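**Student:** sharing a model that was predicted from the sequence below.
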Amino acid sequence: LLLALIIPSLILILVFTLDWLAALLLLLSAPLIPLFMALVGMGAEKLNQQHFQTISRLSGQFLDKVRGLTTLQLFGQTDAAASLLATRSDAYRRITMKTLRIAFLSSAVLEFFASMAIAVIAIYIGFGLLGYITFGPADELTLFSGLLILLLAPEFFQPLRTLSQHYHDRASALGAGAEILSRMNRLGRGSPRGGHDGQRENKPQDSVLLGAVGLCYRQEQPIFSDLSLSFEKGDCIALTGPSGGGKSSLLHLLAGFVVPDEGSISVFGKPPGSFSFGWLGQTGFLVQGSWADNLRLTRPDASDIAIETALTNAGLRPLLESRDAGIHSQVSEDGQGLSGGQARRLSLARIFVADYDLILLDEPTAGLDTDSEVHVIEALHKLAEAGKTLIFSTHHQALLTLANRVLLVSDGELRDA
């Protein structure tokens, strides 16, 4: 902005001393470039917001379809899924072409007005030197002054061109920033407020606090209403109760996957999901690659020894020793080559590698055989002894015994069991 103001002003003053009519032509044409670029830029900002929204939705839908490909095939819905992705891809193509059209339009506007202004000045100087223009200062034009004005004219518009390009980049950044700010605002809604001011003064970094939390997926069926409770750092909390009572929803609130409709949540003095924590759902998450690749998702710099130690803590040492490739044994996204319990334990080993302070587990022993259950329970016992904060939902009696506090979650209400 400073360069676009200072440099054209200095050039304008110099040209004015040489020929006031040429300076007047520059002065009249200068505002046209920022004006029309601003008009084009406003349209570019809206289009960029639509562009980022479209690509984020398309990416999410594509990932969902890939993860659920087996289910889609079982129910004969692959054609419908492919058709939906084709429709979304075409929508993304159209919005991309609109964005490119705006980009080309902005360049055309910039070059058009700059070229037209320089051309008019060149015509004026040329006809003035030839004697065809007799009014104004044209009679006083010399070859030196005319050539100097022509050389300065492109430099007069160059800072305005640069400003216009940055303005267009700003519009693109605002389009992307809208998505980022939306995510940050959703996270900020979970920050502590309301009735926990006193508790926040008493070392909130050592507590998990829920104050008057309300959550409702459907208006007629609230999940939680005015829910308040607290956990201390290092607690081992078991959530039990009937299916559909709200155990998984409470874990999702603590993880930041779901934002409460009302109330506040503070996890160690921070909004949920704003820091790294351990998560183990009912289905282990794996990626195509080696065992080491899967464990390094949470800690890329983990050494081979650290990975082997984590696998041992998760009860996978015998299986590791039976594999020729060791930690470099391959596994697919669907856990091919591993049983369900082994895949779950491989995901659990990822938590040992990362060394999280908070670990959330949703039915960690559900659907496992007896041998896998024992290994998972032993692994959680090691985490509890290490002073980690464990919060898990379960119906397993051994896990309930492991916890130092058991909460019964039923019909949106919590009470000590």
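**Tutor:** Structure received. Quick caveat, the model's predicted, so the values are computed rather than measured.

**Student:** every contact and neighbour count from this point should use C-alpha atoms.
**Tutor:** Fine.

**Student:** number of residues surrounding the closest residue to residue 411 other than its chain neighbours?
**Tutor:** Excluding the flanking residues, the one nearest residue 411 by CA to CA, 6 or more residues apart in numbering is residue 245, at 5.0 Å. For residue 245, the neighbour count with other CA atoms under 10 Å is 19.

**Student:** over to residue 144?
**Tutor:** Neighbour count of residue 144, defined by other CA under 10 Å: 9.

**Student:** Provide a list of residues in contact with it.
**Tutor:** Taking CA atoms under 8 Å, 6 or more residues apart in numbering as the criterion, residue 144 is in contact with no other residue.

**Student:** assign residue 390 to helix, strand or coil.
**Tutor:** Assigned by DSSP: H, G, I helix; E, B strand; the rest coil, the conformation of residue 390 is strand.

**Student:** these two touch, right, it and residue 233?
**Tutor:** No: at 9.1 Å, residue 390 does not count as touching residue 233 under the criterion of CA atoms under 8 Å.

**Student:** who's more crowded, the two?
**Tutor:** The neighbour comparison of residue 390 against residue 233 (other CA under 10 Å) goes to residue 390, with 22 against 19.

**Student:** please report how far that one lies from residue 413.
**Tutor:** For residue 390, the distance to residue 413 (CA to CA, to the nearest Å) stands at 20 Å.

**Student:** okay, one more to line up with it:
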Amino acid sequence: MPALTATRLLTDLAATQRRRLSLAAACGLLEGVLIVFQAGLFAWVASALLVDHRSLDRLTLPFILWLSALPLRGLLGYARETLAQDASLAVRKRLRRRLLDHLARLGPVQVAGHHTASLAYQAVEQVEALDGYFSRFRVQLVLAVAVPLTVLGITLYFDWLAALFLLLAAPLIPLFMALVGMGAERLNREQFAAVSRLSGHFIDRVRSLTTLRLFGQTERATQSVHAAADGYRVRSMRTLRLAFLSSAVLEFFASVAIAVVAIYVGFGLLGYIRYGPADELTLFSGLLILLLAPEFFQPLRSLAQHYHDRAAALGAAEHIAELLDQPVPATRRGDDASPSPASDNALLALDRASVVHPGRGTVLGPVTVTVGRGETIVVTGASGSGKSTLLQLAAGFVAPDKDGARRRAPDLRFAWMDQRPLLVHGTLADNLRLADPEADDAALARALESAHLGELLAGLPRGLETPVGERGAGLSGGQAQRLALARVFLSAAPLVLLDEPTASLDAQSEQAIMSALEVLQAAGRTLIISTHHPALIALADRRWQLDQGRLEEVPHG
């Protein structure tokens, strides 16, 4: 399958809103027809008054028709903008949903290769950068072809020499637009990359603020943020300078072309030009050509004004396409080599499964093991021996190489908990409902009680609505860990994967975690625990020992 490019991504997204965009373009074309109609009617009325000497009372109907076209043009313009904006909103919602779904399919291991600030910037700002492309540029691209061709055809009918002047001037605008666009696209691409780096740079400094204060480096960190922000300012001003310069150049050429047509018509009507069709010019045809000349360039000028929307969209879409093009591990797609283990009692089986990291070679395996329902398995080994990788393989966050297989029970669900649990900015209830969005307050309270947080909940004035900061701000390490464990109780997943669940905890919190794990064990859950803790090892039915990626089952009893 060919790589996803920025152009292809924008084309695919536009195809999803073809009906709205087509209707918006149709409204714009009708608006252009009304402009031509008004210009022709105005030229006819002027000729009737000044050349045919008709009285004003005989021209009431043309005046009414001319005036009635004004609100109709306004309604068509409103419909065009509304349809295009609705299409843009739908496209951005669709792309953001697609991006978030793709990140979910990639899994935490693949996503860990991207900075969280960069991902947040892509999901918010870079998706929003596509707005102008779909709400303005895409429709204007159609109008910039259809309306000038219509005006050119009418002008050619009345005076081929005036049409030739327009035809010679017309390519200059797209030419300069393309030249400017190439530079603007490059600058926008660099600007988006700079903002992503700036976002990551800033959030890293905020997260490490305590450490910076301890080592007296806050002043240097502040200077580095100022330097990064100033670099972004310079890039932004460079992009704006190019945009304003291009607009000035385009306006200049359009004004010169209109002036040339006006001079030709004026001297032709005065009889100073006798070449070609100049002798045949009348007040009606000359005035009509003069009125239509600005309308010939107006769609092209509008397209040039919105061309920076295209450059911004291409710059943003390139980064989004790179992320969407990142392959999803086979286990995250659900297309394991064999969906079910050989035994009906087994939840999970690894058959000669190995994990290979680029540049590091084989970090785990080959591993051949079977995990039965209701078993408690402890994984031990030195740091770096592959314990976390084994849990990631069991969860399906990483896929085994082509020679191995991961087999699982149909619709296997699992709960994951490590020594740094994910806690989001919100309430206790918000963090618990990450495991079960439909759970009621009674179920949340039972989960907290099972995780030995019932006493804490009873002492909180706001109960489940107590706010929790990002990464568990406002909770102790032990409380944050037990809150994560409460999510495990709430999930009811048959397989529970725990990576060093008691690391860096005080004795009271360790005891609470182990007591809760015994409850899970008694409930028939399957537990796979990576640990060094003797008390947790004592809970196990089986013990796996890892040494430099090689797994050996140690007799346990």
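**Tutor:** Looks like it arrived, so ask away. Please read these numbers as outputs of a predicted model, since none were measured by experiment.

**Student:** tell me the counterpart of the residue nearest to residue 411 of structure 1 in structure 2.
**Tutor:** With TM-score structural alignment as the criterion, the equivalent of residue 245 of structure 1 in structure 2 is residue 385.

**Student:** one more: residue 43 of structure 1?
**Tutor:** Match for residue 43 of structure 1 (TM-score structural alignment): residue 183.

**Student:** quick one: average offset of whatever helix or strand that match lives in versus structure 1, please.
**Tutor:** Assigned by DSSP states H and E, residue 183 of structure 2 belongs to helix 172-207. For helix 172-207 of structure 2, the mean deviation from structure 1 after alignment is 1.7 Å (mean CA distance after the TM-score superposition for structure 1).

**Student:** now do the buried residues in that helix.
**Tutor:** 173-174, 176-177, 180-181, 184-185, 187-202, 205 (16 or more other CA atoms under 10 Å).

**Student:** what's the answer for stretch 109-118 of structure 1, then?
**Tutor:** 109, 110, 113, 114, 117, 118.

**Student:** narrow the residues you listed to those in helices?
**Tutor:** Using DSSP state H, 109, 110, 113, 114, 117, 118 are the members of the buried residues of stretch 109-118 of structure 1 that sit in helices.

**Student:** from these, pick the one nearest residue 353 of structure 1.
**Tutor:** Nearest to residue 353 of structure 1, judged by CA to CA, of those is residue 110 at 55.0 Å.

**Student:** ok, now which ones touch that closest one?
**Tutor:** Contacts of residue 110 of structure 1 (CA under 8 Å, 6+ apart): 33, 37, 161, 164.

**Student:** which residues touch residue 139 of structure 2?
**Tutor:** Going by CA under 8 Å, 6+ apart, residue 139 of structure 2 touches 21, 22, 24, 25, 84.

**Student:** swap in 7 Å and give it another go.
**Tutor:** 21, 24, 25 (CA atoms under 7 Å, 6 or more residues apart in numbering).

**Student:** can you list those in TSV and add distance to residue 149 of structure 2?
**Tutor:** Shown next, in TSV, are the contacts of residue 139 of structure 2 (distance: CA to CA, whole Å):
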residue	distance to residue 149 of structure 2
21	20
24	19
25	15
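
**Student:** quick revisit: how about the contacts of residue 110 of structure 1, which pair is most distant?
**Tutor:** Most distant of the contacts of residue 110 of structure 1, by CA to CA, are 37 and 161, 9.5 Å apart.

**Student:** list residues touching both of the two?
**Tutor:** Common neighbours of residue 37 of structure 1 and residue 161 (CA under 7 Å, 6+ apart) do not exist.

**Student:** which secondary structure state does the residue nearest the centre of structure 1 sit in?
**Tutor:** Centroid check for structure 1 by CA atoms, centre = their mean gives residue 180 as the closest residue, at 6.1 Å. The three-state label given to residue 180 of structure 1 by three-state DSSP is helix.

**Student:** run a quick neighbour tally on the counterpart of residue 449 of structure 2 in structure 1.
**Tutor:** Under the alignment (TM-score structural alignment), residue 449 of structure 2 maps onto residue 312 of structure 1. Residues near residue 312 of structure 1, counting by other CA under 10 Å, number 18.

**Student:** repeat for the one 10 residues further on
**Tutor:** Neighbouring residues of residue 322 of structure 1 were enumerated by other CA under 10 Å; the total is 9.

**Student:** what residue in structure 2 is paired with it?
**Tutor:** Using TM-score structural alignment, residue 322 of structure 1 lines up with residue 459 in structure 2.

**Student:** for its match, give its distance to residue 453 of structure 2.
**Tutor:** 10 Å.

**Student:** which SS class is the match of residue 245 of structure 1?
**Tutor:** Per three-state DSSP, residue 385 of structure 2 ends up coil.

**Student:** so residue 70 of structure 1: helix, strand or coil?
**Tutor:** helix.

**Student:** what's near enough to touch it?
**Tutor:** With CA under 7 Å, 6+ apart, residue 70 of structure 1 has no contacts at all.

**Student:** that one pairs with which position in structure 2?
**Tutor:** So residue 70 of structure 1 corresponds to residue 210, using TM-score structural alignment.

**Student:** which SS class is the nearest residue to residue 279 of structure 1 once chain neighbours are set aside?
**Tutor:** Leaving aside its sequence neighbours, residue 279 of structure 1 sits nearest to residue 360 (CA to CA, 6+ apart; 5.0 Å). At residue 360 of structure 1 the chain is in strand, as set by three-state DSSP.

**Student:** residue 360 of structure 1 and residue 392 touch, don't they?
**Tutor:** Yes: using CA atoms under 7 Å, residue 360 of structure 1 and residue 392 qualify as a contacting pair, with a distance of 5.6 Å.

**Student:** comparing those two, which residue is more hemmed in?
**Tutor:** Per other CA under 10 Å, whichever of residue 360 of structure 1 and residue 392 has more neighbours is residue 392, with 27 against 21.
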